[in-house]
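S.K.: Sequence first, predicted coordinates after that:
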Amino acid sequence: MLLKVGELARHTGLTVRALHHYDAIGLLAPSARSEAGYRLYNAADIARLHAIQALRLLGLPLAEIGGLLGAEGGSLPTIIRRQMASLDQQIAQATALRERLGLLEQRLAEGAQPDMKDWLATLEQMSIYGRHFSPAELKSVMSNWRTVADQWPPLIADVAALMARGVPADALEVQPLAMRWMNLMGQWMDGNFDLIARWGEMYRREPVARGDDGPPAELVDYISAAMGVRMAALLRHLSTADLARLGKPPEDEWRRLAGELAALQARGVPPGDEAVQAIAREWARLFDAFTGHDPALAARLMKAMGAEPVLQAVAVVKPPARDYLLHAMALLQQKNPPPPASTP
């Protein structure tokens, strides 16, 4: 099978002009030409193009790539291993790409020659990620991916279960999953809302970026709609800058405290009791850290949670335990009022 230059450009995401330039500098010369003089590329040419693009992603200039390929004798297994090592450090959501590279490496080690479609699919993914993100951004996303990878499959399964039951995306029942999704995306993308938005746009628009094992587009649209409801509620009280400053919610600690609080309330222990006050102090400490030690931001978030049913749907403490906790925290503040603001 031979590809014309335009066909190769469409498959790889490169421009015809770039391929012509590679030919002109002797980096990638087509193996054949048609009777009309059109460039024709075979499987070996596509394999070499894969190697060129792999080395480009490693940061090597074109002037050095030709010599390196010549020195290594076109050793594709070596180049693929180097590319995989780089991807492990630079690309977050490139799991599908990494798996393809592993398959190619394995087949090469076994003495098999990868199909042309394998090379083309890999080149296409490389091109898509490179169009949307800088190398520094990809490196950050890949580094963070290791910390969140295990949390995605169960969350995706929970969202899929709600969809299967026909629960509308704007139902309060979906909000706990919307919060988990938002928190996980924030942890993955370092709270960078621009990066989150660009990743979501790429995921929706580029089927190749989703790979074979990513959540389907309809599931992403569903949870995005639910997150839109949550974001609208938050933005009625906070700015996007406020949201970016919020830390990772200490959910496990809050759940533990909520259980202890519910037990004390069930026993009729008054909010002013030292056991309840100890929980209030710990809760205040965690909330202060979560809101970046900013009392004004903490106050705005508390107001939002008190006013928005969407946010209350995911609160760890439910009424009347919430009123019990707020009463305890008010008593705690009376005992330990904040220092007066200094005057210039």
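M.R.: Ah, there it is. Keep in mind that what you see is a predicted model, and the values were worked out from it rather than measured.
S.K.: Only C-alpha atoms from now on, for both contacts and neighbour counts.
M.R.: OK.
S.K.: And stretch 119-133, how far out from the chain middle?
M.R.: Here the centre of stretch 119-133 is set off from its chain's centre by 17 Å, with Cα atoms, centre = their mean, to the nearest Å.
S.K.: Now do it: everything it contacts.
M.R.: 11-14, 46-47, 50, 53, 97, 100-101, 198-199, 202, 206, 208-209 (Cα atoms under 8 Å, 6 or more residues apart in numbering).
S.K.: Looking at these, which are in helices?
M.R.: For the contacts of stretch 119-133, the ones inside helices are 11-12, 46-47, 50, 53, 97, 100-101, 198-199, 202, 208-209, with DSSP state H as the criterion.
S.K.: Show me how to select, in ChimeraX, the buried members of those.
M.R.: When burial is assessed using 16 or more other Cα atoms under 10 Å, the buried subset of those is captured in ChimeraX by this command:
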select :11,12,46,47,50,53,97,100,101,199,202,208,209
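S.K.: Helices along the stretch 101-250 of the chain, start to end?
M.R.: With DSSP state H, counting those that start in this stretch, the ranges of helices along the stretch 101-250 of the chain come out as 116-132, 135-148, 152-164, 175-188, 193-205, 207-210, 217-235, 240-245.
S.K.: One more to weigh against that first structure:
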Amino acid sequence: MLLRVGQLARRCGLTVRTLHHYDTIGLLSPSVRSDAGYRLYAAHDIARLHRILALRELGMPLADIGTVLDRPETTLPAVITRQIAALDAELARKTTLRKRLARLGEQLARDEAPDPADWLTTLELMTMYDTHFTADERDRLPFLCPDNARESEWQTLAAEAHELMQGDIPPHDDAARALARRWMVALERDTASDPALLGKLEAMHRETPALQAKLGITPAMADYVQRAFAEDQLSIYRRYLSDEEFAFVSARYPQQMPKWPSLLAELRQAMRDGIAAHAPEAQFLARRWLALFRAYAGDDPRTHEKLRRAHQQEPALRQGAWVDDEVLAYLGQAMARLGPAK
């Protein structure tokens, strides 16, 4: 099938002007010229147009689409899979909202006053995802995609945490630490290992009682799990530190640990923005990393070396930490170029 620009515009619901714009910026150009001199769109041009429109629908700016389309992994099946996942997540959200609206409608039809708490929950569900995440982020966040196995897993984790808290089991207990490891690994998976998405999800959870009720995860429970995870990591550090060093680190680490993800998110963003490791912005992030490290490790280089060795030799310290080799390499380059602080 070969189509002229006007025919393609009518068939796909675009304007001729839009297709001309895509041609001008090099995003989509007719690949065939007829004997009469008409420029025509072939089947592979239509496939490319599908990918363009799908990525636009997922929230990607036109300026970025051309670069993304040139990547080998951006095949049409891959893009369609992302579209389906985004639609599934949106359908799940709207299905939940529809059920609540139907219940409110039935109550109003019977001249019954809806429960204000239930009404507020419905209003929260109407806005919470759109308020905290862009369309592209909602597509990339596994936590928002309907998955019965994932939902069951989180219900089990929440129930176990509730039982431990009800039993006054301290965070350093083996059972609490084991739960925390499973929790954080699942959370890292369900935020696509992206610390920026983690930060937004945590903010949404903190600010949305409806989501807390839906998940059965209270802020107190989240704090308990985070403290248990800190205790689990400290149990590994204990094998590398002297008694005096461990006393110093363990008194400070639980308060500093929650600050790492936001800094990791900034480092990832700097990498995505193409900021060189020697640039002032990267140097600033490297200094903040060192300051955070010293906030719990102190200033003794011997302690620093022991903690670094622990991270090199203990893979468990990387689990549930939202850190990868690429970020660590970038950070290492930035630190190697650190000059005196100004």
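M.R.: All right, it came through fine. All figures in this text were calculated on a predicted structure; none of them were measured in a lab.
S.K.: Tell me how the two chains score on TM-score.
M.R.: Taking TM-score structural alignment, normalised by the length of the second structure as the basis, the two superposed chains have a TM-score of 0.38; 168 aligned residues with a Cα RMSD of 4.7 Å.
S.K.: just to revisit the earlier point, okay if I get the helices of the stretch 101-250 of the first structure as TSV plus distance to Ala258 of the first structure?
M.R.: Converted to TSV, the helices of the stretch 101-250 of the first structure look like this (distance: least, Cα to Cα, whole Å):
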stretch	distance to Ala258 of the first structure
helix 116-132	42
helix 135-148	25
helix 152-164	23
helix 175-188	17
helix 193-205	30
helix 207-210	38
helix 217-235	23
helix 240-245	24
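S.K.: before we move on, the earlier item: now, among the ones in helices among the contacts of stretch 119-133 of the first structure, which is nearest to Ala263 of the first structure?
M.R.: Distance from Ala263 of the first structure was checked for each of these by Cα to Cα. The minimum falls on Trp199, at 43.3 Å.
S.K.: Next, work out how far apart the closest one and Ala54 of the first structure are.
M.R.: Taking Cα to Cα, to the nearest Å as the measure, Trp199 of the first structure falls 22 Å from Ala54 of the first structure.
S.K.: Arg205 of the first structure now?
M.R.: For Arg205 of the first structure, the distance to Ala54 of the first structure under the criterion Cα to Cα works out to 24 Å.
S.K.: So between those two, which is more surrounded?
M.R.: Neighbours per residue (other Cα atoms under 10 Å) separate Arg205 of the first structure from Ala54, with Ala54 holding more: 23 against 12.
S.K.: Which residue is the nearest non-sequential neighbour of the more buried one?
M.R.: If you skip the residues right next to it in sequence, Ala54 of the first structure has Gln83 as its closest partner in space, 5.7 Å away by Cα to Cα, 6 or more residues apart in numbering.
S.K.: these two touch, right, the one you found and Arg56?
M.R.: No. Gln83 of the first structure lies out of contact with Arg56 (Cα atoms under 8 Å); the separation is 9.6 Å.
S.K.: quick one: which of these two has more around it?
M.R.: Gln83 (20 against 15).
S.K.: element containing Leu40 of the first structure?
M.R.: Using DSSP states H and E, Leu40 of the first structure maps to strand 39-41.
S.K.: What is that strand packed up against?
M.R.: Based on contacts counted as 3 or more Cα pairs under 8 Å, 6 or more residues apart in numbering; DSSP states H and E, the elements that strand 39-41 of the first structure packs against are strand 3-4, helix 5-12, strand 32-33.
S.K.: Would you pull up how far that strand lies from the middle of the chain?
M.R.: On the basis of Cα atoms, centre = their mean, the separation between the geometric centre of strand 39-41 of the first structure and that of its chain is 38 Å.
S.K.: buried sites along that strand?
M.R.: Neighbour counts using 16+ other Cα under 10 Å place 39-41 of strand 39-41 of the first structure among the buried residues.
S.K.: could these be laid out in CSV, adding distance to Ser127 of the first structure?
M.R.: As requested, the buried residues of strand 39-41 of the first structure are arranged in CSV below (distance: Cα to Cα, whole Å):
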residue, distance to Ser127 of the first structure
Arg39, 22
Leu40, 21
Tyr41, 19
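S.K.: Out of these, the closest to Asp242 of the first structure would be?
M.R.: Lowest distance from Asp242 of the first structure to those (Cα to Cα) belongs to Tyr41, with 53.2 Å.
S.K.: Thought Ala9 was touching the closest one, still the case?
M.R.: No. Shown here, Tyr41 of the first structure and Ala9 do not form a contact pair, counting by Cα under 8 Å, at 11.0 Å.
S.K.: what's the strand or helix carrying Gly259 of the first structure packed up against?
M.R.: Taking DSSP H and E as the criterion, the element that holds Gly259 of the first structure is helix 251-266. In terms of contact count using 3+ Cα pairs under 8 Å, 6+ apart, helix 251-266 of the first structure is assigned the packing partners helix 274-290, helix 321-335.
S.K.: quick check: angle from the next helix or strand after the first one to helix 217-235?
M.R.: If I follow you right, that is helix 274-290 of the first structure. Following helix 274-290 of the first structure in sequence order, the next helix or strand is helix 295-307 (DSSP H and E). Between helix 295-307 of the first structure and helix 217-235, the angle formed by their directions is 110 degrees, by axes from the mean of the first three to the mean of the last three Cα atoms, to 10 degrees.
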